[in-house]
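Colleague: here's my sequence, what's the structure:
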Amino acid sequence: MKSTLSPDRTELKERWSEFKVINPKTRIRDAARELNTTEAELLAAGIGENVILLEGDFRELIKEVGLLGHVMALTRNDHVVHERKGTYEKISFNNHVGLVLGPDIDLRLFLGDWKFGFAVSENDRHSLQFFNSYGEAAHKIYLTEKSNKGAYDALVGKYSAADQNLNLFFSPKPEKAVEAEALPDLDVAAFQAEWLALKDTHDFFTLLRKYKLSRKQALRHAPAGYAYQIEPGSMKPVFDAVSAAQLPIMVFVSNPNCIQIHTGPVNKIFVMGPWLNIMDPEFNLHLREDAIDEAWVVRKPTEDGIVTGIELIDKDGVMFNQFFGKRKPGIPELAEWPELIERTVTKAN
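Modeller: Model (predicted):
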């Protein structure tokens, strides 16, 4: 059924069509920014042609994604794109928080603001794409040559919105909060003592909330030896060393609606323009090095020993990318990982 577009959507569709002709290689997220709109609104302009609006409980939809077989999961934020191929396995939900815990696809899903869903077909590429109330991408699932296209078609048919002519309303995104220069009244000794008493890396978020600290503020007041700043250009040497040693690492990329994790080695690494890339058969990472305002090596105590991570933070104070050595609860981190960091990173002055 063809959609009858509102005048606003018709005008946007025309501008989007013209833009693609002039800028065929520009990604839709960047195009949305240039057209002063959102990625979801650009997709909505294609409803009735190559886009189908989805409806229903997205938790139930995600539970069925395993039927598609081998797919590519994509999660991104403003500065980094994480693409991991595999099968959705061990899917569970507790209210609106979901887990996908397969050996390849490893996700933490926060569906409280998964507002819109679309099935998209473009250049023989088929995908399920989910967006929050601001029209920003939460998570995307692409078919591969190994996927079950029949299962995909059945899933899209099951969750297609009965009314494809709906007007979609997007919330304006709040202005980003400016990080306060002044620290709150901080009991540094108490904060550091609680850091040293951590039992789980996840408790670090609770610690920041308790002391009302931003990420940068917390790292600057870490116990001696538990956080130090490194040069933003350190990531390429780290990736190269990890590849040479075939050391399995964990790569976390998050946005407010999803965390996606790759665990394993990395191999093909190269720089193209501002992007530092990992381009392996089952895992791709695209990281904008110029978005790294601060990079830190951070050590956190756990019941399994110290866990060492690299954290990348943007100019707004948002931590957008994390790296660890491969580990599981109950198993200490790989001894080679902190040793590799020490010999490859360049400490900031």
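Colleague: for the rest of this, base every contact and every neighbour count on C-alpha atoms.
Modeller: Fine.
Colleague: quick check: next helix or strand after the longest helix along the chain?
Modeller: Assignment by DSSP state H gives helix 7-22 as the longest helix of the chain. With elements assigned by DSSP states H and E, the helix or strand that comes after helix 7-22 is helix 28-34.
Colleague: following up with a second sequence; could you model it the same way so I can compare the two?
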Amino acid sequence: MTNTIHTSATSLRQAWEGVKAASPGIRIREAALKLGVSEAELLATTVGDYTTRLEGDWTQLLKQLPSLGRVMSLTRNDGCVLEHKGTFQKIDIMGNAAHAMATVIGPIETRVFFAGWKFGFAVKQQTPNGLQQSIQIFDEAGTAVTKVFLQEAKGNRPGSNQEAFDAIVEAFKAKDQQPTITVTAVKELATRSIDEVDAGALLTDWENMKDTHDFFGMLRRHEVNRLDALYLAEGKFTYQVKKSSLRKVLEDAANQKLPIMIFAGNRGNLQIHQGKVQTIRMMENWLNVLDPDFNMHLREDLVNTTWVVKKPTTEGMVTSIEVFDAKKNLVVQFFGLRKPGIPELEGWRKLIEELSLQEA
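Modeller: I've put the predicted structure just below:
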């Protein structure tokens, strides 16, 4: 069996080398798609070379990340990538076992859902730009959940703590270091078809929300897909805008120095940007924020629908822009910066109102 495993891993690794030879510079995620496997399966073929398989209590691994010092945290889905440079600071774990969740507050801010954490790897790879070291987490389907990259010292900014990284790798090193993993399909939450949803009851619940966090519970109670809910609320709490609106929103926020919030992630990790954005650039199909400690990369060609969404709260209406792909997946959300107990920024509301007038 061991020889069969190694033969399979070797064949896949050789196929990957062939893809890289044909497409120099191709990223592992794109190579995996070409080969019809998951990214985690492809990365596993490098275990014993420059990769170490990790296992253990993921909540405890998360708690160790502040010891790394300054790092780059990356979270993505098919359409959007968020990258923050900084430190992991305040970490709170809630719940137990598969239902555990965490909040990370500070320069790197995330919401962690450990049910989506299945495979872990530590990677120490020589690249054309030098040694790249990271901790990478994947879900049961082998899809990337989050990656944390060590940073070199620059100017007056210290680099990551190498000793802390090595200690984490040693503490969470898996007994099984075979160069292969077994992935399984993700079980999706059951939802009704849109014509089976009681739209009247849904809109009544929507109107009576007290907090934006009530929204997900409302969707679950009505067993409705998020995008379907926006269609059912269209004209009352939601309306569509062009995807070109996204660039205008970011450019206007940058020009006005208006602090905003950007949420993007996946079933295991939601990364959040809070603050001003500065440099907005289009590069081919990518809409980018290119700031010193924060990058966003949004694939405009994967944007299918873009919505303005209003949610009632005890502090007044909260307005967001929600972006979906053709598979009904939520790609990214934009809000005006706000804190509990504080109404939405008037500048953000005005920006959305101006956008709405232009769309009319």
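Colleague: picking that back up, quick one: average offset of the longest helix of the first structure versus the second structure, please.
Modeller: With mean C-alpha distance after the TM-score superposition for the first structure, helix 7-22 of the first structure departs from the second structure by a mean of 1.1 Å once superposed.
Colleague: contacts for that helix, please.
Modeller: Residues from elsewhere that reach helix 7-22 of the first structure (C-alpha atoms under 8 Å, 6 or more residues apart in numbering): 26, 31, 35, 42, 45-46.
Colleague: which residues in the stretch 101-250 of the first structure form helices?
Modeller: According to DSSP state H, counting those that start in this stretch, the stretch 101-250 of the first structure carries its helices in the segments 149-159, 188-196, 203-211, 215-220, 235-245.
Colleague: how about these in CSV, adding mean neighbour count and distance to residue 334 of the first structure?
Modeller: Output for the helices of the stretch 101-250 of the first structure, formatted as CSV (neighbours: other C-alpha atoms under 10 Å; distance: least, C-alpha to C-alpha, whole Å):
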stretch, mean neighbour count, distance to residue 334 of the first structure
helix 149-159, 16, 39
helix 188-196, 15, 20
helix 203-211, 13, 21
helix 215-220, 17, 23
helix 235-245, 18, 12
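Colleague: can I get those in CSV with distance to residue 10 of the first structure?
Modeller: As requested, the helices of the stretch 101-250 of the first structure are exported to CSV (distance: least, C-alpha to C-alpha, whole Å):
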stretch, distance to residue 10 of the first structure
helix 149-159, 25
helix 188-196, 54
helix 203-211, 44
helix 215-220, 43
helix 235-245, 44
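Colleague: so which of these comes closest to residue 165 of the first structure?
Modeller: The closest of the helices of the stretch 101-250 of the first structure to residue 165 of the first structure is helix 149-159. By C-alpha to C-alpha, the value is 15.3 Å.
Colleague: which stretch of the second structure lines up against the closest one?
Modeller: Counting by TM-score structural alignment, helix 149-159 of the first structure pairs with residues 162-172 of the second structure.
Colleague: now swap in stretch 296-303 of the first structure and tell me
Modeller: With TM-score structural alignment applied, stretch 296-303 of the first structure matches the range 307-314 in the second structure.
Colleague: got the contact list for the counterpart of residue 120 of the second structure in the first structure?
Modeller: The pairwise alignment with the first structure assigns residue 120 of the second structure to residue 117, based on TM-score structural alignment. Listed by C-alpha under 8 Å, 6+ apart, the contact set of residue 117 of the first structure reads 53-55, 128-131.
Colleague: which of those does the second structure keep?
Modeller: Shared with the second structure under both residues aligned by TM-score structural alignment, their matches' C-alpha atoms under 8 Å, the contacts from these are 53-55, 128-131.
Colleague: how about the residue positioned nearest the centre of the second structure: what's its closest non-neighbour residue?
Modeller: In the second structure, the residue lying closest to the centroid (C-alpha atoms, centre = their mean) is residue 265, at 2.0 Å. Nearest residue to residue 265 of the second structure in three dimensions, chain neighbours excluded: residue 76, at 5.2 Å (C-alpha to C-alpha, 6 or more residues apart in numbering).
Colleague: also residue 334 of the first structure?
Modeller: Residue 334 of the first structure sits nearest to residue 325 (C-alpha to C-alpha, 6+ apart), 6.1 Å away.
Colleague: could you do residue 315 of the first structure as well?
Modeller: residue 293 (5.2 Å).
Colleague: tally up the residues packed near the one you found, please.
Modeller: When neighbours are defined as other C-alpha atoms under 10 Å, residue 293 of the first structure has 16 of them.
Colleague: same question for residue 296 of the first structure.
Modeller: For residue 296 of the first structure, the number of neighbouring residues by other C-alpha under 10 Å comes to 22.
Colleague: much appreciated, bye for now.
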